[in-house]
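# The sequence isn't on hand, but the structure is:
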């Protein structure tokens, strides 16, 4: 299996929820710690966590985990800046691909992350997204092979990596079935569902 870095985005202010979703209690810790532990369990390569809003509390929630934490000072300018910040730790000489994942998708498993890595080599795709239902929407987690690293480092704004994806021909885009990607935590209703998991 190729060396694959995992970029876990956890810098946002959770404006829709009104409180930091990263620090919501989940299982034996927080939503953020659970996401980091899932990424580590995939055993694909280094796990890089991008922090921003609520950085001190988030660092504390991640204590003891063998991860790299980086601070995005421009977190309020959008997800693109968090991806660009995290990508400074990802090198073409060391990694064949990077998986970009979020801290608010608690149903994602290590097995699902590994499935993203297997797909490009089976199908010749340079970008592989999660798919739930019959959609053809690019949902995280998303894998990008090394040919996209330079562009990922230049991202800005709220659009994240979608601008890169839109530029690529359809045959470069693959999908892995992942119904669990449909659940993320954005509202109090989602928090209630999280507490019942």
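Structure received. Fair warning: this is a prediction, and the values are worked out from it, not measured in the lab. Residues are numbered from 1 along each chain as shown.
# contacts and neighbour counts: CA atoms only from here.
OK.
# any idea how far residue 72 is from residue 110?
25 Å (C-alpha to C-alpha, to the nearest Å).
# Can you say which helix or strand has residue 70 in it?
strand 68-71 (DSSP states H and E).
# could you say what helices and strands that strand packs with?
Judged by 3 or more C-alpha pairs under 8 Å, 6 or more residues apart in numbering; DSSP states H and E, the packing partners of strand 68-71 are strand 47-51, helix 79-87.
# mind putting the ones you listed in CSV, mean neighbour count and distance to residue 192 included?
Formatted as CSV, the helices and strands packed on strand 68-71 follow (neighbours: other C-alpha atoms under 10 Å; distance: least, C-alpha to C-alpha, whole Å):
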stretch, mean neighbour count, distance to residue 192
strand 47-51, 26, 25
helix 79-87, 25, 25
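# let's bring in a second model and compare:
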């Protein structure tokens, strides 16, 4: 297992009054080929899977004291062929949208489009970006807070040492099996590399390559990192709705 496990501080416990600026990239352009229908629009707790993911992302970011002094959120969602159905949902949570015209070319294209949109926006320069998939209905704001806190503490160390832009990558591991998963927070050093990923490997090309020595792994005790990729996944995860997770 790459990296070291990092015990993040409680929310809002930064040791510096200057906090890193964190954006969110939501990847929602997948074609859901194994599901047979758009998995992001599947019913979930009275809304959809996509609503659940957006609520977790926005809620964790909002709790983590990374507010911007501008009127917009540093959130971008990349959507694909179903953008007319997906865009109204993500926009209701403050996301601007980018349409991936060729989602069949792989997740790398969506990541590049989203990162470019985030870094080109007219807001403060970002120190890190949370890259999230749109099919984790069990995701909670707690996970996002833990990612941001771990990054923030390492970012402060890097800043004091004059080592910015940050090379830190924060990755969650879920449950008793320490299963690696999403979302992943990438420091600004990796923005250019994120814009040039090819195929469908996504951030793994960085995590398993040049970024492996800069990973900070955090442990999320609850086993809530599951993706919904197939009808079997959806049924299995749906049966956990009443569990205390």
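That came in fine, so what should we check first? Values in this document were obtained by computation on a predicted structure and should not be read as measured data.
# Any chance of JSON lines for the helices and strands packed on strand 68-71 of structure 1, columns distance to residue 19 of structure 1?
Listed next are those as JSON lines, based on distance: least, C-alpha to C-alpha, whole Å:
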{"stretch": "strand 47-51", "distance to residue 19 of structure 1": "15"}
{"stretch": "helix 79-87", "distance to residue 19 of structure 1": "18"}
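# Of residue 110 and residue 72 of structure 1, give the one with the bigger neighbour count.
residue 72 (23 against 17; other C-alpha atoms under 10 Å).
# how about the more buried one, what's its partner in structure 2?
Taking TM-score structural alignment, residue 72 of structure 1 has residue 100 as its aligned residue in structure 2.
# report the longest helix in structure 1, please.
Longest helix in structure 1, counting residues (DSSP state H): helix 110-123.
# what about the helices in structure 2?
Taking DSSP H, the helices of structure 2 run over residues 49-63, 83-91, 107-120, 141-160, 191-194, 204-207, 231-238.
# Of all the ones you listed, which one is nearest residue 220 of structure 2?
Set against residue 220 of structure 2 and scored by C-alpha to C-alpha, these come closest in helix 141-160, at 7.0 Å.
# which other helices and strands contact the closest one?
helix 49-63, strand 169-174, strand 184-187, strand 215-220.
# mind checking how far that helix is from the chain centre?
Helix 141-160 of structure 2 has its C-alpha centroid displaced from the chain centroid by 14 Å (C-alpha atoms, centre = their mean, to the nearest Å).
# That helix relative to helix 49-63, how many degrees between them?
Put simply, helix 141-160 of structure 2 runs at 40 degrees to helix 49-63, going by axes from the mean of the first three to the mean of the last three C-alpha atoms, to 10 degrees.
# residues of helix 141-160 of structure 2 that come out buried?
Neighbour counts over helix 141-160 of structure 2 (16 or more other C-alpha atoms under 10 Å) mark 141-156, 158 as buried.
# Need the counterpart of residue 131 of structure 2 in structure 1.
For residue 131 of structure 2, the aligned residue in structure 1 is residue 100 (criterion: TM-score structural alignment).
# what's the neighbour count on its match?
Counted with other C-alpha under 10 Å, residues neighbouring residue 100 of structure 1 total 22.
# Repeat that for residue 216 of structure 2.
Other residues near residue 216 of structure 2 come to 23 when the count uses other C-alpha under 10 Å.
# so what's the most centrally placed residue in structure 2 closest to, chain neighbours aside?
Centroid-nearest residue in structure 2: residue 132, 2.6 Å away (criterion: C-alpha atoms, centre = their mean). Nearest non-adjacent residue to residue 132 of structure 2, counting by C-alpha to C-alpha, 6 or more residues apart in numbering: residue 183, 4.4 Å away.
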